[in-house]
Structures are given as C-alpha cells and as structure tokens.
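**Student:** Test case, fold it:
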Amino acid sequence: MSDEKSPAAQYWSANLRLILGCLIVWAFVSYGCAILFRPLLAGIQFGGTDLGFWFAQQGSILSFIGLIFFYAWRMNKLDKKFDLGE
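**Tutor:** Take a look at the predicted model:
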C-alpha cells in the first residue's frame, strides 16, 4: 500500500474537516455564546439588549444561516479542486 491517499479519500477527508469545523462553530455559538457564556456577555449591549440574550434569540439563527452559505461556498471550491463540478 502506498502512503498517498486516493483522490476520493482526500476529498472525503477535506469534507469531514469542513463539517467538523462547522460543527465546532455551531456548538460554540449555540451552547457557548447563548448558554454557557451568557453571564459574561450580559454586560455588552447589542441590538437593544445584552449580547448573550441576542445570541440566544437571533444570533444563533443568523450564525446558522451564515454556516449554511459558508459550507455551500467551501464545498463548491472543494468540488472544483477535485474536478467534481457540475
């Protein structure tokens, strides 16, 4: 067996790294900013309320929408890199 990965294995590995990165951001925003770090963010005003409450109510949703667009953009670049475009 050679040490080189096949292109399919490299593609899947890059895809898994991207998914893992998105999941880390998702967990940080939804659990970290909205729940765990809410008392620390309570003193920061944003959008007429404190930042912790804003993340719990609106920031998480906006972050998730941003993650969807980021994932689609990165997957398009990854598809082109591995010549898997439409």
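**Student:** going forward, measure contacts between C-alpha atoms and count neighbours the same way
**Tutor:** Will do.
**Student:** can you pull out the strands in this structure?
**Tutor:** Applying DSSP state E to the chain gives strands spanning 45-46, 49-50.
**Student:** Minimum distance to I65: which of these has it?
**Tutor:** strand 45-46 (19.3 Å; C-alpha to C-alpha).
**Student:** how about this one, so we can line them up?
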Amino acid sequence: MSENKLKMQAYWKKNLRTLLILLIIWFTVSFGFGILLVEQLNQIKIGGFKLGFWFAQQGSIYAFVVLIFVYVYRMNQLDKEFDVNEE
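**Tutor:** All right, here's what the predicted structure looks like:
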C-alpha cells in the first residue's frame, strides 16, 4: 500500500472514532437523560423546572449544538494533523 493510502485510512479511522464518541454522548444525553433516567433526574430542580423534563425538552438540543461545534473543532484538528486542511 502506498503511504498516502495508509495516511488516509488513519485519517478516516480517527474521524469515525470521533464521530462514534460524539454519537454515544448525544444518545446518552437525549435518550438516556431524556427518557430512561427522567424519573431520577426529575428529583433535581433547576430554575423551577425538573431536570429530567429539561433534558427531554431543551437539554438534548443544547447538547447536540455543542457537539456540532466540538465535531467541527476536532475535524479541523484532524485535517491539520493529516495535512488535508483547506486553509
């Protein structure tokens, strides 16, 4: 195999690893906190709202937006590391 092909395989492996980690976090926040653990989290109130309800209604959306920015930041790092950046 050529060096370039090995480099691209390593790039995609790190890319998929990053994507998998972020999807696991998103699943945990949205499904875990918003559905599975809602009763336990509802015992905690923040600003007058039950925490489980907040995660189901708002928290998973906020977490998703934060994960988008984390993904963009991480991909820019990977692009620079493997010299495939567009800058």
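**Student:** Superposed, what's their TM-score?
**Tutor:** Remark: TM-score between the superposed chains equals 0.92 [TM-score structural alignment, normalised by the length of the first structure]; 83 aligned residues with a C-alpha RMSD of 1.2 Å.
**Student:** would you list the strands of the first structure in CSV and tack on distance to N76 of the first structure and mean neighbour count?
**Tutor:** As requested, the strands of the first structure are exported to CSV (distance: least, C-alpha to C-alpha, whole Å; neighbours: other C-alpha atoms under 10 Å):
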stretch, distance to N76 of the first structure, mean neighbour count
strand 45-46, 34, 14
strand 49-50, 37, 14
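**Student:** Out of these, flag the one nearest G85 of the first structure.
**Tutor:** strand 45-46 (40.9 Å).
**Student:** That closest one vs the second structure, average distance?
**Tutor:** Comparison of strand 45-46 of the first structure with the second structure after fitting gives an average deviation of 1.2 Å (mean C-alpha distance after the TM-score superposition for the first structure).
**Student:** what helices or strands is that strand leaning on?
**Tutor:** If you count contacts as 3 or more C-alpha pairs under 8 Å, 6 or more residues apart in numbering; DSSP states H and E, strand 45-46 of the first structure packs onto no helix or strand.
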